[in-house]
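Peer 1: only geometry, no sequence info:
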């Protein structure tokens, strides 16, 4: 039986020009993050299935690719639970592996610890445009600092990284999980109902208020009066960019002073940043973030040409404690790398040289010329001349080469042959 050569559904092959664009984006982002003191780490693709199912991964826990235990026979006993057959799973994000990494290596790490990750993750998504089963995430995390420095630094570094790759016109959306909890309590919801409330509210941008109300009241059984009170407060706070702290304290009287103070500090720092590098932001009371591990400020970055956020993150002070046995403050920001690559303007053209040599030219001459060009930092490829020269030059130009050297018999050692541009002016 012939095997289909297409990549598995929900995955894709990347051709060289596409990989070059991704390398360009990653390079710019890495430069920015390194300037802020974030250092690259790597973690395994596989994690213990119990860790991945820890109850804080939100809807993503339903999308885990599970891996069968080694040593299973060809057949298993009927009625055996799936949980008895698996012990590992592919990571669905980079935060869960980071937490394990920190718990395992904290004695050798500085405090605070600034981590930078770029790696593939896997989710058993229903394949559709813009959603893949394997995709890359690009994260920075600051572990060990309980102050608002973490939130502000992450926002500043990430918006600067987006600027560096040419992504402009973005808006930072800011909220706080503690505000949402206080709002739920203010509306009369019991703490046991908060999780369902968060899940329903998180769908607001997809199904609107009528859909959210139907889900919360009819499906989850929450009091209609509470849902209506939540809507009233949220609509009064939507789009705020000034006097956020004062307005929040008035709208949700039971909101802790610490939450108001933290948000006021973040807002003040963003205002200071805006005076040196333009940054657009707003308080978004509907922002939830799907992961259950967030404990404080949360944020996303939206772009008018993307239907989903291009970055998101927040504070997760209790997640590390599940692995380490003591709570450690932590905050992270994840870039939607695939969406960013789709949004970037044209990638700068590379400067690539082809060294073409005829059959009667010694290979050593071609290699010597290429060696000299590479020593000057030039991307150089050695190729035999084949077919008609104009056709070969057209192929090279289509492949992204910008110039060529043509070595022919009698051209001595080839080091003095001039470079010629590809295109109409470069034809022999």
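Peer 2: Arrived safely. This one's a predicted model, so the numbers in the text were calculated from it and none came from an experiment.
Peer 1: use CA for all of it now, contacts and neighbours both
Peer 2: OK.
Peer 1: Go through this protein and flag its longest helix.
Peer 2: helix 16-35 (DSSP state H).
Peer 1: name the helices or strands packed onto the helix or strand following it?
Peer 2: For helix 16-35, the following helix or strand on the C-terminal side (DSSP states H and E) is strand 39-40. Under the contact definition 3 or more C-alpha pairs under 8 Å, 6 or more residues apart in numbering; DSSP states H and E, strand 39-40 sits against strand 113-122.
Peer 1: angle of the strand it packs on against helix 16-35?
Peer 2: If you take axes from the mean of the first three to the mean of the last three C-alpha atoms, to 10 degrees, strand 113-122 sits at 160 degrees to helix 16-35.
Peer 1: next one: the helix or strand that strand 113-122 is followed by to chain centre, how far?
Peer 2: Downstream of strand 113-122, the first helix or strand assigned by DSSP H and E is strand 134-143. Chain-centre distance of strand 134-143: 6 Å, with C-alpha atoms, centre = their mean, to the nearest Å.
Peer 1: ok, and what's touching stretch 88-98?
Peer 2: 43-52, 60-61, 63-69, 117, 119, 121-123, 137, 139, 332 (C-alpha atoms under 8 Å, 6 or more residues apart in numbering).
Peer 1: Now list the buried members of those residues.
Peer 2: Buried members of the contacts of stretch 88-98, scored by 16 or more other C-alpha atoms under 10 Å, are 45-49, 51-52, 60-61, 63-67, 117, 119, 121-123, 137, 139, 332.
Peer 1: ok so residue 364 is a helix residue?
Peer 2: Yes - according to DSSP: H, G, I helix; E, B strand; the rest coil, residue 364 belongs to a helix.
Peer 1: Okay, and which of the contacts of stretch 88-98 map to strands?
Peer 2: 46-48, 66-68, 117, 119, 121-122, 137, 139, 332 (DSSP state E).
Peer 1: Can you tell me which of these is nearest residue 128?
Peer 2: Closest to residue 128 out of the ones in strands among the contacts of stretch 88-98 is residue 122 (14.7 Å), distances taken as C-alpha to C-alpha.
Peer 1: ok, for that closest one, nearest residue in space, not its chain neighbours?
Peer 2: Excluding its sequence neighbours, the residue lying closest to residue 122 (C-alpha to C-alpha, 6 or more residues apart in numbering) is residue 134, at 4.6 Å.
Peer 1: just to revisit the earlier point, touching the longest helix of the chain from outside, list them.
Peer 2: 39, 116, 140, 157-158, 160-162, 164-165, 341, 347.
Peer 1: By neighbours, which of those residues wins?
Peer 2: Scoring those on neighbours with other C-alpha atoms under 10 Å, the highest-scoring entry is residue 140 at 25 neighbours.
Peer 1: correct me, but that one touches residue 333?
Peer 2: Yes - Residue 140 is within contact range of residue 333, at 5.5 Å (criterion: C-alpha atoms under 8 Å).
Peer 1: hey, what's in contact with both of those two?
Peer 2: residue 154.
Peer 1: Put this next to the previous one:
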């Protein structure tokens, strides 16, 4: 968990403002949910490994004896927990407030989440997630809206050139079934497949054999991974999707994926290269995904900048009927470090350095004059013995200029000089 100095906080808020503005431009409405959810809801078996990383809250009123007696059962000690993502709270929110929401609900959720990660570089126990979700639409239009809004958002942040890798959990399950993997061994097989980019086909085959997966299925899968392939200029289309899957893939799945690509391309006619890439081995680890899944990539980094997918079964856990749902989460902590400082964001932030004897009314008059002019932000500072140190600190805080004022100086006569 981290503290943020003023310049860092201002930078984060500028990025969040762009994200909110672009999401709202695409028809999404922001909601807010509590940071605390019921323990049983957070441990309902839909959060994958994140459930193991959740922070639990001790029941109120427990004495030492009760804690000792219940030590072997965490659920007996805790009835609440900090949210580890924003999707589980959204499902509960929708079930609770459904009567006041439209039939197709487009939600923005931006806020902190908590996971008990081991301290290491790039792993935080508290971090911000930026989610958009569409509830009540089972068509590919919902996925296309999410992808289009997310690509538009990173473009607005100056990260043009992003692409989205797409797969479908149903296609993945069909592929594993076609090779001969049993239903019981598929969860472990998916964990190994998810490492394909890191360990390669040989590493995947070796690990599957170590898992004692069905030998004939491993052989067939290994042969498929090592089959000769020709490069395609267009990474997403019916021809490319069929070539990426074993023969006999269900036509309805192919049609769904193709339709999604056509919708996104139509929405971004000036984007240049197709923004989608079909990846038959994209897994996404969350246990609640039921259909289309996707990850956001950018050529400047090797890791993903976000992702999501369809989770049609989750809301049904809280209602007596199933409700389709799909979401996309931008990795805010990863993106904020990539966004370049823009001149428009930092312009006209002025430190007004004054002598000790300048009367307060004069100071406020000068400050008001600057704010009525081009200054978006003015901070008053008494002149110290070491002016250079003050100006250095002000520049680090995001200020771009300074002016000095003496007693009796007329308003409008200040000379603003650049910092740095």
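Peer 2: All right, it came through fine. Everything numeric in this text was worked out from a predicted model, so none of it was measured.
Peer 1: matching residues in the second structure for the longest helix of the first structure?
Peer 2: Mapped onto the second structure using TM-score structural alignment, helix 16-35 of the first structure spans residues 6-25.
Peer 1: how about residue 304 of the second structure, what's its partner in the first structure?
Peer 2: Match for residue 304 of the second structure (TM-score structural alignment): residue 309.
Peer 1: same question, residue 145 of the second structure
Peer 2: Match for residue 145 of the second structure (TM-score structural alignment): residue 153.
Peer 1: Now its match: which helix or strand?
Peer 2: helix 149-164.
Peer 1: Are there helices or strands packed against that helix, and which ones?
Peer 2: Helix 149-164 of the first structure sits against helix 16-35, strand 134-143, helix 257-274, strand 330-335, with contacts defined as 3+ C-alpha pairs under 8 Å, 6+ apart.
Peer 1: what would the ones you listed look like in JSON lines with distance to residue 407 of the first structure?
Peer 2: Below are those laid out as JSON lines (distance: least, C-alpha to C-alpha, whole Å):
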{"stretch": "helix 16-35", "distance to residue 407 of the first structure": "27"}
{"stretch": "strand 134-143", "distance to residue 407 of the first structure": "42"}
{"stretch": "helix 257-274", "distance to residue 407 of the first structure": "55"}
{"stretch": "strand 330-335", "distance to residue 407 of the first structure": "47"}
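Peer 1: Need the winner for burial among these.
Peer 2: Highest mean neighbour count among these (mean count of other C-alpha atoms under 10 Å): strand 330-335, with a mean of 25.
Peer 1: tell me the average deviation of the longest helix of the first structure from the second structure after fitting.
Peer 2: Taken over the aligned residues, the distance from helix 16-35 of the first structure to the second structure averages 1.4 Å (mean C-alpha distance after the TM-score superposition for the first structure).
Peer 1: Report the contact partners of residue 164 of the second structure.
Peer 2: For residue 164 of the second structure, counting by C-alpha under 8 Å, 6+ apart, the contacting residues are 147, 275-277, 294-297.
Peer 1: Could I get the buried residue list for stretch 118-131 of the first structure?
Peer 2: So for stretch 118-131 of the first structure, counting by 16+ other C-alpha under 10 Å, buried means 118-124.
Peer 1: Same list, the residues you listed, but as a markdown table with distance to residue 277 of the first structure please.
Peer 2: Formatted as a markdown table, those follow (distance: C-alpha to C-alpha, whole Å):
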| residue | distance to residue 277 of the first structure |
| --- | --- |
| 118 | 26 |
| 119 | 29 |
| 120 | 32 |
| 121 | 33 |
| 122 | 35 |
| 123 | 36 |
| 124 | 39 |
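Peer 1: Also compute the angle for the longest helix of the first structure relative to strand 330-335, please.
Peer 2: 150 degrees.
Peer 1: so which of the helices and strands packed on helix 149-164 of the first structure comes closest to residue 319 of the first structure?
Peer 2: Comparison of those against residue 319 of the first structure by C-alpha to C-alpha identifies strand 330-335 as nearest, at 8.2 Å.
Peer 1: Could you tell me where that closest one falls in the second structure?
Peer 2: So strand 330-335 of the first structure sits over residues 325-330 in the second structure, by TM-score structural alignment.
Peer 1: mean shift between that stretch and the first structure?
Peer 2: Per aligned residue, stretch 325-330 of the second structure averages 0.6 Å (mean C-alpha distance after the TM-score superposition for the first structure).
Peer 1: quick one: that stretch to chain centroid distance?
Peer 2: Counting by C-alpha atoms, centre = their mean, stretch 325-330 of the second structure comes out at 9 Å from the chain centroid.
Peer 1: now stretch 202-220 of the first structure
Peer 2: For stretch 202-220 of the first structure, the distance to the chain centre is 27 Å (C-alpha atoms, centre = their mean).
Peer 1: Repeat that for stretch 238-246 of the first structure.
Peer 2: Using C-alpha atoms, centre = their mean, the offset of stretch 238-246 of the first structure from its chain centre is 28 Å.
Peer 1: Check stretch 334-349 of the second structure too.
Peer 2: The answer for stretch 334-349 of the second structure is 19 Å, by C-alpha atoms, centre = their mean.
Peer 1: cool, and stretch 110-124 of the second structure?
Peer 2: That offset, for stretch 110-124 of the second structure, works out to 13 Å (C-alpha atoms, centre = their mean).
Peer 1: Provide the aligned range in the first structure for it.
Peer 2: The aligned range for stretch 110-124 of the second structure is 118-132, by TM-score structural alignment.
Peer 1: same question, stretch 182-189 of the second structure
Peer 2: Stretch 182-189 of the second structure maps onto residues 190-197 of the first structure, going by TM-score structural alignment.
Peer 1: What of stretch 82-96 of the second structure?
Peer 2: Against the first structure, stretch 82-96 of the second structure falls on residues 90-104 (TM-score structural alignment).
Peer 1: Buried residues in that stretch, which are they?
Peer 2: Applying 16+ other C-alpha under 10 Å to stretch 90-104 of the first structure flags 90-103 as buried.
Peer 1: sorry, back to before: list the buried residues of the match of stretch 182-189 of the second structure.
Peer 2: 193-194, 197.
Peer 1: Need the distance between the two termini of that stretch.
Peer 2: End-to-end distance of stretch 190-197 of the first structure (C-alpha to C-alpha, to the nearest Å): 10 Å.
Peer 1: Please consider this matter closed, and thank you.
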